[in-house]
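> Structure here, sequence nowhere to be found:
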């Protein structure tokens, strides 16, 4: 399935049905009086967060959503039927913005969450509604109110517990494939990953969701490479696993490059708990490994984990470290 994390959509709720002008006509009843019914209400436009979706690709093929018009009122005091509503089904984690792409309307963070984006127009009153002691035979009725219309933006931010960041070819996709059932594309060239991938990791019988985003390079916040557009998908994560490849000539510089891009992006990413790991260590001998681990520790200010997704070395320790951070932050954040 192709990936799409932003879509522009036009929505319009249904117009209300018009009220009816009608008079009662029955044999032997000389003055029947008005009996025009009210029009039905126009259909609403709703958005609903559903399970099983992780892309907005469906909105590439359909960008217009309209509620149905309410049925007009009829004689014999018959009210018109309400127009059918329409529902946009989106993945959990989708944000809805106004046309300016800045004003947030609603953040769909819970499965089953529903929000009315546009209310249908009310139906018009029939002439029976206007009967009074001074006007026994009104011969007018109200038209239905028009529905609302607007253009909105859908922006998806995947909901994961932990996120993987690093330069291209840092081993993020390999790590994800080794500890989850996700099958991202893996190859020995930069930018193999072109869109975020999710997987469910398990450690000590407990599960958490892991997100892998395309690699960052220097200048990503200015659009260099793939840019930083996918960093929004790790804004919701509780902890970041920063992978630095042992194949980098200067691992300290590699770490600082990604750290600078996270800081330039904003979104609170640099304030998130970070676990640093030296990945792909199976390519080094012990002496070189110690040297690069020390260099990375000096750059990041913490002792990095040593891991190799190919051999499995250090993988369990990394998953346990992530799980511990997730549990710790979750317990502290319950009261917020």
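All right, it came through fine. All figures in this text were calculated on a predicted structure; none of them were measured in a lab.
> C-alpha from now on. contacts and neighbour counts both.
Will do.
> Let me know whether residue 200 touches residue 206 as I believe.
No. Residue 200 is beyond contact range of residue 206, at 10.0 Å (criterion: C-alpha atoms under 8 Å).
> which residues in this structure form strands?
Shown for the chain, the strands assigned by DSSP state E span residues 6-12, 45-50, 64-66, 86-91, 94-97, 104-108, 114-118, 149-156, 162-166, 197-203, 206-212, 239-245, 274-279, 305-306.
> Turn these into JSON lines, including distance to residue 231 and mean neighbour count.
As requested, those are exported to JSON lines (distance: least, C-alpha to C-alpha, whole Å; neighbours: other C-alpha atoms under 10 Å):
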{"stretch": "strand 6-12", "distance to residue 231": "13", "mean neighbour count": "19"}
{"stretch": "strand 45-50", "distance to residue 231": "22", "mean neighbour count": "22"}
{"stretch": "strand 64-66", "distance to residue 231": "28", "mean neighbour count": "17"}
{"stretch": "strand 86-91", "distance to residue 231": "18", "mean neighbour count": "20"}
{"stretch": "strand 94-97", "distance to residue 231": "15", "mean neighbour count": "22"}
{"stretch": "strand 104-108", "distance to residue 231": "17", "mean neighbour count": "17"}
{"stretch": "strand 114-118", "distance to residue 231": "26", "mean neighbour count": "18"}
{"stretch": "strand 149-156", "distance to residue 231": "11", "mean neighbour count": "20"}
{"stretch": "strand 162-166", "distance to residue 231": "9", "mean neighbour count": "27"}
{"stretch": "strand 197-203", "distance to residue 231": "12", "mean neighbour count": "19"}
{"stretch": "strand 206-212", "distance to residue 231": "10", "mean neighbour count": "19"}
{"stretch": "strand 239-245", "distance to residue 231": "11", "mean neighbour count": "26"}
{"stretch": "strand 274-279", "distance to residue 231": "15", "mean neighbour count": "24"}
{"stretch": "strand 305-306", "distance to residue 231": "23", "mean neighbour count": "20"}
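> Below is an additional structure, to be compared with the one above:
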């Protein structure tokens, strides 16, 4: 997933279709000079519909499409002919997309399953033709109902990556390297901060035909919940993950404290994320011997399972997969 093609935030203007007007018409035939009203109804305006599509991974296709308009309904006609319904505008988005009101920031809805559809803006109802208003006291109504107006406004589409496991760690914690080792994903890997600028997904094969999805997300820094670094652009992507895998390198000054900083950033962003299952991986553990490993264990948090791993030597990788599978709960 190339960073230049991964777009997870767009703001677009949407307008549904106006309803068609009802018709004022009277039946006029050679031998029926005074036929009654037969004006047809107007057609409904088109809806703006958001549809989740599993074949789409980014909002890139909407980046330069700032206006989405549905068709208006057609006006009614004589002889009881109803106007055609306006064509709906379908906006295809990746699974995990959240739709917000751009003015208030209120979440309107979210789509998480393939094929799931939600109406963002309803089209205006078509107006009733004058045939609907005939009564015993008004045999020839000279009026019809106009179609309802459209709805319009700016909305924000935000993508939150759907994955079973989200990798949480400071830049250079070894997240991209781990993903490349346990899956077929090929994320960019280099020894400098923020190598990963956009989420990368990898499918991890597990004991036969089982599998789960891991998301390598841009590295967090202290203050990310306040918008520092990649800020909430990183944090919103872990909301969809069933399990959070915290990753701290073995050569960190204090593994336990580094974990607590990461955990605090997650908590500050959304306290509900602490309800997710968590696992701690101590990376680059090929740099420590068994004696040092036992010493480091004394500094680790007691309320989260931990695994010493090394992507370079494959140490602990199988154990990590077992722990993650159990945490996912399948």
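Looks like it arrived, so ask away. Because the structure is predicted, anything quoted here is derived from the model rather than measured.
> rewinding a little: could you dump the strands of the first structure into JSON lines and include distance to residue 295 of the first structure?
Output for the strands of the first structure, formatted as JSON lines (distance: least, C-alpha to C-alpha, whole Å):
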{"stretch": "strand 6-12", "distance to residue 295 of the first structure": "39"}
{"stretch": "strand 45-50", "distance to residue 295 of the first structure": "45"}
{"stretch": "strand 64-66", "distance to residue 295 of the first structure": "55"}
{"stretch": "strand 86-91", "distance to residue 295 of the first structure": "42"}
{"stretch": "strand 94-97", "distance to residue 295 of the first structure": "40"}
{"stretch": "strand 104-108", "distance to residue 295 of the first structure": "42"}
{"stretch": "strand 114-118", "distance to residue 295 of the first structure": "50"}
{"stretch": "strand 149-156", "distance to residue 295 of the first structure": "37"}
{"stretch": "strand 162-166", "distance to residue 295 of the first structure": "17"}
{"stretch": "strand 197-203", "distance to residue 295 of the first structure": "29"}
{"stretch": "strand 206-212", "distance to residue 295 of the first structure": "25"}
{"stretch": "strand 239-245", "distance to residue 295 of the first structure": "11"}
{"stretch": "strand 274-279", "distance to residue 295 of the first structure": "11"}
{"stretch": "strand 305-306", "distance to residue 295 of the first structure": "13"}
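> Those strands: which one's closest to residue 298 of the first structure?
strand 274-279 (11.8 Å; C-alpha to C-alpha).
> The closest one against the second structure, how far on average?
Once the two models are superposed, strand 274-279 of the first structure sits on average 1.5 Å from its counterpart in the second structure (mean C-alpha distance after the TM-score superposition for the first structure).
> equivalent range in the second structure for that strand?
Alignment of strand 274-279 of the first structure against the second structure: residues 278-283, by TM-score structural alignment.
> same for the longest helix seen in the second structure, what does it pack against?
When the second structure is scanned for its longest helix (criterion: DSSP state H), the result is helix 255-269. Packed against helix 255-269 of the second structure by the contact rule (3 or more C-alpha pairs under 8 Å, 6 or more residues apart in numbering; DSSP states H and E) you find helix 231-235, strand 243-249.
> Please dump those into CSV; it should also carry distance to residue 186 of the second structure for every row.
Putting these into CSV (distance: least, C-alpha to C-alpha, whole Å) gives the following:
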stretch, distance to residue 186 of the second structure
helix 231-235, 19
strand 243-249, 19
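> wait, which of the ones you listed is closest to residue 134 of the second structure?
helix 231-235 (59.4 Å).
> what about that closest one, how far off from the first structure?
Relative to the first structure, helix 231-235 of the second structure is 2.3 Å off (mean C-alpha distance after the TM-score superposition for the first structure).
> Help me confirm that residue 224 of the second structure comes into contact with residue 232.
Yes. Assessed by C-alpha under 8 Å, residue 224 of the second structure is found in contact with residue 232 at 6.6 Å.
> quick one: which of these two has more around it?
Taking residue 224 of the second structure and residue 232 together and counting by other C-alpha atoms under 10 Å, residue 224 has the greater number of neighbours (21 against 16).
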